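In: I'll drop the sequence and a predicted model, then ask my questions.
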Amino acid sequence: MSTSEYTKVYYGNFILVTRVKDELERFGIIPIIKDEGESQRLAGYASMNQGYQEVFVHNDELDKATAIIEQVKSEMEATE
């Protein structure tokens, strides 16, 4: 069984992921962005997830990142 030092904390389209990423970086957290759709496209495969990305953070920063993401999500919902 493999264990990862990173946990997925968010999944969304490019615009929303960029907003989350920018806010995490503002607080000193450097996330990893995974774009399966782009990887598949570059490999020559069709993708159902085009435009959607996943945000991962290091487990040591998970609690802080989760709080930041919840704040960003509530701000985005308030502007809808």
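Out: That came through fine.

In: CA only for contacts and neighbour counts going forward, please
Out: Noted.

In: longest helix anywhere in this protein?
Out: helix 62-78 (DSSP state H).

In: here comes the other one, which I'd like you to weigh against the first:
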Amino acid sequence: MNSNYTRIFSSSFILAQTIVNQLKEIGIVPVIKDESESGRLAGFGSAIQGNQEIYVHADEVAKAQSIVQKIIGA
């Protein structure tokens, strides 16, 4: 992953999509990494199904983390 991007969240598909939608509403376009889906498309299985990682540009980390905190309630 490009060093200009920082992982801000990793969890289930449903929770990750909620965060992605909220980020897009405030103008942040995240990068979603889904190893299990990539493996499935390549013909391999994965023990962890549906786990996604969300990355944002380094300039947007603070704004993005506030959205994550609001959604997960931490």
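Out: Looks like it arrived, so ask away. Just so you know, these numbers come straight off a predicted model, no measurement behind them.

In: Got a TM-score for the pair?
Out: Here the superposed chains carry a TM-score of 0.91, computed using TM-score structural alignment, normalised by the length of structure 2; 74 aligned residues with a CA RMSD of 1.7 Å.

In: hang on, the earlier thing: what's the longest helix of structure 1 packed up against?
Out: On a contact count with 3 or more CA pairs under 8 Å, 6 or more residues apart in numbering; DSSP states H and E, helix 62-78 of structure 1 meets strand 6-13, helix 14-26.

In: post-alignment, the last one versus structure 2, mean distance?
Out: With the two structures superposed, helix 14-26 of structure 1 lies on average 0.6 Å from its match in structure 2, counting by mean CA distance after the TM-score superposition for structure 1.

In: list the buried ones in the next helix-or-strand element following that helix?
Out: Once the chain leaves helix 14-26 of structure 1, the next helix or strand it forms, by DSSP states H and E, is strand 32-34. In terms of neighbour count (16 or more other CA atoms under 10 Å), strand 32-34 of structure 1 has its buried residues at residue 33.

In: Can you give me the distance of the residue most central in space within structure 1 to residue 26 of structure 1?
Out: In structure 1, the centroid-proximal residue (CA atoms, centre = their mean) is residue 55; its distance is 1.9 Å. Computed as CA to CA, to the nearest Å, the residue 55 of structure 1 to residue 26 of structure 1 distance reads 15 Å.
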